[in-house]
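1. Provided below are the primary sequence and the corresponding predicted coordinates.
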Amino acid sequence: MTNDTIHVSLFSSFAHARAAAGGALDGAAQPGPFDRLGWFEALHASAFPEATPLILCAKAGSAMAWLFLTGGQDGPVDGITNWYSFLFRPQFVSAPLRETRLRLLSALAARLRGVTPHLRFHPITDEGGSDRALLSDALRTAGWRVIPRVMAHKRMLHLAPGMRFDAYWAARPGSLRSTFRRKARQRPVVVDIHHRLDEGLWSIFESVFAASWKPEGDDFAFLRAFAQAEAEGGRLRLGVAWLDGAPAAVELWTVEQGCAYIHKLAFDERFADASPGTQLSHAMFRQAIDLDHATRIDFGTGDNGYKAAWMPETVPMWQIDAFDLRHAASWRPAFATWLSALSQPTGSHARQSGPPSGRRAALDAAWPP
C-alpha cells in the first residue's frame, strides 16, 4: 500500500457507503458491534433523524479507512455516537499495519479541513491508547490542533485465557458473594438466557424496564432492531430472571470475538428485596465466561458504583477535539476546550497506567514536541 495513491470519497447516504464497502463493514468482518455500518445507520436514524450523515472513506489498493460522522451546521462535526455507544473509532479494511492506518486516516483528516473547523470524537475508550494515539497523530499530521480530555470512566473485566467462572467469582468482594448466597437461598429466581428473539420476549424486556427505576428516554425500537440483528448473527444473550411466575429482571448482552458486552439491564422494583438483578448477573457472567469463553467483559459507559463489585478495572473515556485554527470561528471553542483540559487535575487518569492526561495531556496536545 505504501506506493498506492490514496483516493478519498465522501458519502451523504448509507446506501452509497454500503455499496462502496462491499460487505467489509458488516458482521464478523469488523471487530465489534460498534464498528458495523448497520450500527451507524440505525443509530443515525434514531439519534440524528434530521441530519445528513458525513461518511468518509480513504482507499489505497485494497486497504480502506472509514469515518462515520454527522453534524457541522453551526456546530462541530461529531462521530455518530450517543449513550448506546461504548466507543467510537475509525473502521479499517485490509489495513493491519499502523503505518497504513495512519496514512489513510491522515488523508481523511486532511479532507475534513475543507469541511469544518471543529471535529469532536467521543467516547474513545481504548485501554492501551492505540486508537486515541492513532487518531490524534493523523489529525496532527493533517494540521489540526488536537486537544484530548478524559470525560468519564467505565468498567472493564479482563480474564486470563481458560479462567473459569468459579475462579472469577471467588475473587469478587465478600459482600457481593454473601448477598447472592442469601438471596438465592431465600428467594431464588429462575433464569432463562435466550439466543433468539421474538415479540413475546421483547415485550417482557420492555415491561421490566417500565417497572424499574430506570428513567424514561430509551429508544426501544432501536434496541429491538439491534437485538434482532445480533440474534440473527448468533451473538445475542438476553437474560430473564423469573420470580413468583413474573419477570423480575432482564439483561441484554451480546458476545463476539472473545468479548461480552453488557448493553442494558433492569429489574422490577416490586422484587427489589430478592436482588433479582444480582442473581441474574451471576448467571449471565457464568454464561459469558464458561460457555462463551469471553476473555473480556465490557460494562458499557459510566462508572456506576454497583459495577465495581463485578469489575475491578476502570478505563478512561476520552474525547478528542480537533480545531482548524485557520478559521477564526474555531478560536473561541478551541480556547474554551483547552482551558477545560487544563482544569483536569494531573493524574485524573491515575486509576490506569498509560499516557498522560489532565494538564500534561492538554499541554502536550497544544504544543506537541
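-> Received, thanks. Not measured: the values here are computed from a predicted model.

2. switch to C-alpha atoms for all contacts and neighbour counts from now on
-> OK.

3. ok but Ala95 is inside a strand, no?
-> No. Assigned with DSSP: H, G, I helix; E, B strand; the rest coil, Ala95 falls outside any strand and is coil.

4. what sits against it?
-> Contacts of Ala95 were listed using Cα atoms under 8 Å, 6 or more residues apart in numbering, and they are 63-65, 101.

5. any idea how far the strand or helix carrying Ala249 is from the chain center?
-> With secondary structure defined by DSSP states H and E, Ala249 is part of strand 246-256. The chain centre lies 18 Å from the centre of strand 246-256; the measure is Cα atoms, centre = their mean, to the nearest Å.

6. just after that strand, pick out the following helix or strand.
-> Assigned by DSSP H and E, the successor of strand 246-256 is strand 259-267.

7. where exactly do the helices run in the chain?
-> 14-21, 37-47, 98-112, 130-141, 165-170, 174-186, 199-210, 220-232, 276-286, 305-308, 331-343, 358-366 (DSSP state H).

8. and of those helices, who's closest to Gly79?
-> Among the helices of the chain, helix 37-47 comes nearest to Gly79, with 9.5 Å by Cα to Cα.

9. which residues sit against the strand holding Ala249?
-> Contact with strand 246-256 is made by 32, 204-205, 208, 230, 235-242, 260-268, 271, 276-277, 280-281, 288, 292, 294, as judged by Cα under 8 Å, 6+ apart.

10. do the same with stretch 32-49
-> Counting by Cα under 8 Å, 6+ apart, residues outside stretch 32-49 touching it are 14, 18, 25-27, 30, 53, 68, 80-82, 85-91, 219, 222, 226, 256-257.

11. try this one side by side with the last:
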Amino acid sequence: MTATTSIFLQKSWFALLKEAGLPGGAAHHILDAAGLRMHLLRVPGGLESCSNFYSPDFGFEEGSQPTEISLRAFARQLRAEAPSRIMLRPMRRDTPVVALLSQALVAEDFRVDLLPVSKNWYLPCAGLSWSDYLAQRPSRLRNTLRRCQTKLRATPGFRIDIIRDAGRTLDAALAAYNRVYASSWKEAEPYPAFMPGLCHMAAAQGSLRLAVLYVRDEPAAAQVWFVKDQTASIYKLAYDARFSRLGVGTVLTAALFEHVMTVDQVSEIDFLTGDDSYKSEWMSHHRELVALLAFDQLSLSGKLRALRHFAPRWLKRKIGKTA
C-alpha cells in the first residue's frame, strides 16, 4: 500500500484540530507503532479517533506506510492500551487499510463492526477538459448555470476572486468569507479560530483555493477548497441568502471546477462527506464512509458494550426469521 496522503491527515491538521477545533480538556493521544502514527482521543473506557464535524476523513498520519505486518503490530499496540471500545471515523470503506486493520483487530480478540456514516461523492477527471465535463452534466444543471452566469455578468460589481496565498489578500478574503457565512443558512462556527487557522495553514502549503463571488462589490458567495496531490477537495460552501435568486452558489462552484481542471489539472475532485442530492449533478461516483467499531472480547466491559451494540441487530434477525 502507498503512504497515506491527505491534507486532513497531516501532522499540522491534527495540531490545528487539537489547538482550535476541540473542546478544552480533550485527551489527545498519539499511538506510534511499526511506522504508523494515529491521532486518538482518550474517552471513558476506550479510544476514539481525533476527529469531529471538521474531519471529512480519518486514518493514519500522512507518511505512514500501512502493510499487513505493520497493521498487525499496530493492533497489538492498541491491545496494550486496554480500551474496551475503539471508534474510528470517518474512514473510506473501499480502502485496503480498513479491511486489513479490521482483520488485525479481530486477531487481537476484538469484535469489529463497520457502520455506514455517510457517502463521499467524487469525480475522476484526469485528462477531462472543462467543456467535455460540462457536456456530461445533466441538462438541468447546464441550463441553470448558463442562465445564472448570464444574469450575473450583467450585474454591476460582479467578479470572482480565487485566493491561494497568505498575506493581506487572504485576510481580506477571510473577512469576506466570514461575512457570507454569517448571512447564510449555516449555524455559527463553534470554534471560530479553526477556519482561519486552516486557511492560513493551507495557504502556506500552496493547497488553498479560497474563492469569493462579489455582486455589486458585496461578497455574495464563498467556498473553501484544497488542492493536494492532484486531488481537489471541496470543504466549505456558503452564500448570502439575499443573493440566492442569482444562483451565486452554482456559478461559484462551476468557476472552481473549471479552475482546478484547467489551472491545477487535478485528477480527482472530491465532495468529501454528505449525501446531498445536488452532489450527484456535479459528480459521477460515490463511496461509503464508515465508522470502525471494535470491542475488546477479553474484558467484561468490552463484552457488555458489544452485547449492547449487536443485540438489537440480532433480535431483529431473530424476529424476522420467526415472523
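-> Received the coordinates, thanks. Here the structure is a predicted model, which means the values were calculated and not measured.

12. about what we covered before: show me the contacts of Ala95 of the first structure that map onto strands.
-> Per DSSP state E, strands hold the following members of the contacts of Ala95 of the first structure: 63-65.

13. coming back round to it: what about the strand holding Ala249 of the first structure, how far off from the second structure?
-> Aligned to the second structure and superposed, strand 246-256 of the first structure gives a mean residue distance of 0.5 Å (mean Cα distance after the TM-score superposition for the first structure).

14. okay, that strand sits on what stretch of the second structure?
-> Using TM-score structural alignment, strand 246-256 of the first structure lines up with residues 218-228 of the second structure.

15. and the helices of the first structure: which comes nearest Phe121 of the first structure?
-> Of all the helices of the first structure, it is helix 130-141 that lies closest to Phe121 of the first structure, at 9.5 Å by Cα to Cα.

16. residue range for that closest one in the second structure?
-> Taking TM-score structural alignment, helix 130-141 of the first structure hits residues 96-107 over in the second structure.

17. buried set for that stretch?
-> In terms of neighbour count (16 or more other Cα atoms under 10 Å), stretch 96-107 of the second structure has its buried residues at 97-98, 100-106.

18. tell me which of those residues is nearest to Trp121 of the second structure?
-> Distance to Trp121 of the second structure, by Cα to Cα, is smallest for Val98 among those, at 18.7 Å.

19. in this structure that closest one contacts Leu88, no?
-> No. Val98 of the second structure is not in contact with Leu88 according to Cα atoms under 8 Å; the separation is 10.1 Å.

20. intersection of neighbour lists for these two?
-> The contact sets of Val98 of the second structure and Leu88 overlap at Leu292 (Cα under 8 Å, 6+ apart).

21. give me the contact list for the host helix or strand of Ile319 of the second structure.
-> Counting by DSSP H and E, the element that carries Ile319 of the second structure is helix 300-322. Contact with helix 300-322 of the second structure is made by 84-85, 111, 295-297, as judged by Cα under 8 Å, 6+ apart.

22. what's the burial count for the residue nearest to Val250 of the first structure when sequence neighbours are not counted?
-> Using Cα to Cα, 6 or more residues apart in numbering and skipping residues adjacent in sequence, the residue nearest Val250 of the first structure is Val240, 4.6 Å away. Residues near Val240 of the first structure, counting by other Cα atoms under 10 Å, number 29.

23. distance of Val240 of the first structure from Val208 of the first structure?
-> 10 Å (Cα to Cα, to the nearest Å).

24. so where's the longest strand in the first structure?
-> Of all the segments assigned as strand in the first structure under DSSP E, the longest by residue count is strand 145-158.

25. so how far does that strand sit from its counterpart in the second structure?
-> For strand 145-158 of the first structure, the mean deviation from the second structure after alignment is 1.5 Å (mean Cα distance after the TM-score superposition for the first structure).
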